[in-house]
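Colleague: Here's my sequence, what's the structure:
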Amino acid sequence: MSETFETIRYTADVVVIRGEEVLVIERGWPPHQGKLALPGGHVDPGETSLAAAARELLEETGVCINADALTLVGVYDRTDRDPRGRYVSVAYAVTVPEDTVARAGDDATAVRWVPLAQPGELAFDHGEIVHAASRRPLVR
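Modeller: Alright, predicted model coming up:
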């Protein structure tokens, strides 16, 4: 009997809510280069998904939050969610003040605030994540 191993990459995504808007980035790299997505990325060795979410948010948007402010939205592990292979993402949400300003950095070529109720077409399964976050009473 042979064993088959699958490489699984561990990532974190963040739904940042400001009033009735959600923060998205324009991806600077494939896959989905040029498309809108949630801030997020790989969990580094020795790092928790919570710490990675706060770090990636800061690196990609300049928005600094305390990781303890993040609320779990869910774990996303559909096998076809990323064309690069198997990615499992832990998604978090946070509400920020109305005067929060974001700027593009790291993997993001641009940032923008889009309507939370209608964020438009997002890369990967990020539309599903935004929808789930928008229904959570702890986030609003």
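Colleague: Only C-alpha atoms from now on, for both contacts and neighbour counts.
Modeller: Will do.
Colleague: So what touches the helix ranked longest in the chain?
Modeller: For the chain, the helix with the greatest residue count under DSSP state H is helix 49-61. Residues outside helix 49-61 that contact it (Cα atoms under 8 Å, 6 or more residues apart in numbering): 11-14, 25, 39-44, 63-68, 70, 90, 92, 102-108, 111.
Colleague: pretty sure residue 62 contacts residue 106?
Modeller: No. At 9.6 Å, residue 62 and residue 106 do not qualify as touching, with contact defined as Cα atoms under 8 Å.
Colleague: which one of those two has more residues nearby?
Modeller: Comparing residue 62 with residue 106 by other Cα atoms under 10 Å, the one with more neighbours is residue 62, at 17 against 14.
Colleague: residue contacts, the more buried one?
Modeller: Residue 62 touches 102, 103, 104, 105, counting by Cα under 8 Å, 6+ apart.
Colleague: likewise residue 70?
Modeller: 50, 92, 93, 94.
Colleague: Now residue 113: closest residue in space that isn't a chain neighbour?
Modeller: Spatially, and ignoring its direct neighbours in sequence, residue 113 is nearest to residue 23 (4.6 Å; Cα to Cα, 6 or more residues apart in numbering).
Colleague: Another for comparison:
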Amino acid sequence: MTLYQNTPTVVVVLVPIGGGLLMIRRALPGKGQGKLALPDGYQMLGQKWQAAGAAEVLEETGVALDPTSLRLVTIVTTPELRQNLLFYRSPSVARPGTFAHDDEVSEVLMIHQPVETAFPLHTEQVRTFFGVP
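Modeller: Sure thing, here's the model as predicted:
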């Protein structure tokens, strides 16, 4: 029997809101704890990419998105070739959702200029979102 090691797919969503960009502060122990990141999560078996992205945004921020409204921005493989990141952009959202802190996210906030995030690939997309090379 052959065992395959498949590359996991992570869906990352850029959500424009109030002239800024929706971000989370990671609460999970390990890489990126306490740092800002874009809402993201793994695509589960039997789940479409867009549905995974909308579900993660709702879970992490309280913002409800229509999965069919998400538009692909880019697909990037991490430098160590361990994950594929699918970056999507949602239409602009009028206001933040209702969020209760949990084990994964300690804060939901909006940024209005590029910031350093927990992950270099997120930082790159945040810079592109704000038009900064």
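Colleague: ok, back up a step: any idea what the residue nearest to residue 113 of structure 1 aligns with in structure 2?
Modeller: Using TM-score structural alignment to pair residues, one finds that residue 23 of structure 1 aligns to residue 22 in structure 2.
Colleague: quick one: its match and residue 51 of structure 2, what's the gap?
Modeller: Counting by Cα to Cα, to the nearest Å, the gap from residue 22 of structure 2 to residue 51 of structure 2 is 18 Å.
Colleague: Please apply the same query to residue 37 of structure 2.
Modeller: 19 Å.
Colleague: returning to that earlier point: now for the match of residue 23 of structure 1, how many residues are close by?
Modeller: By the measure other Cα under 10 Å, the count of residues near residue 22 of structure 2 is 24.
Colleague: For it, pull up the helix or strand it's in.
Modeller: strand 20-26 (DSSP states H and E).
Colleague: contact partners of that strand?
Modeller: By Cα under 8 Å, 6+ apart, strand 20-26 of structure 2 touches 14-16, 32-39, 60-61, 104-113.
Colleague: Swap in 7 Å and give it another go.
Modeller: Residues lying outside strand 20-26 of structure 2 but in contact with it, judged by Cα atoms under 7 Å, 6 or more residues apart in numbering, are 14-16, 32-39, 104-112.
Colleague: And the buried ones among these, selectable in PyMOL?
Modeller: To isolate the buried ones among the contacts of strand 20-26 of structure 2 in PyMOL, judged by 16 or more other Cα atoms under 10 Å, type:
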select buried, resi 14+15+16+33+34+35+36+37+38+39+105+106+107+108+110
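Colleague: Now do the SS call for residue 107 of structure 2.
Modeller: strand (DSSP: H, G, I helix; E, B strand; the rest coil).
Colleague: Identify the residue of structure 1 aligned to it.
Modeller: Match for residue 107 of structure 2 (TM-score structural alignment): residue 110.
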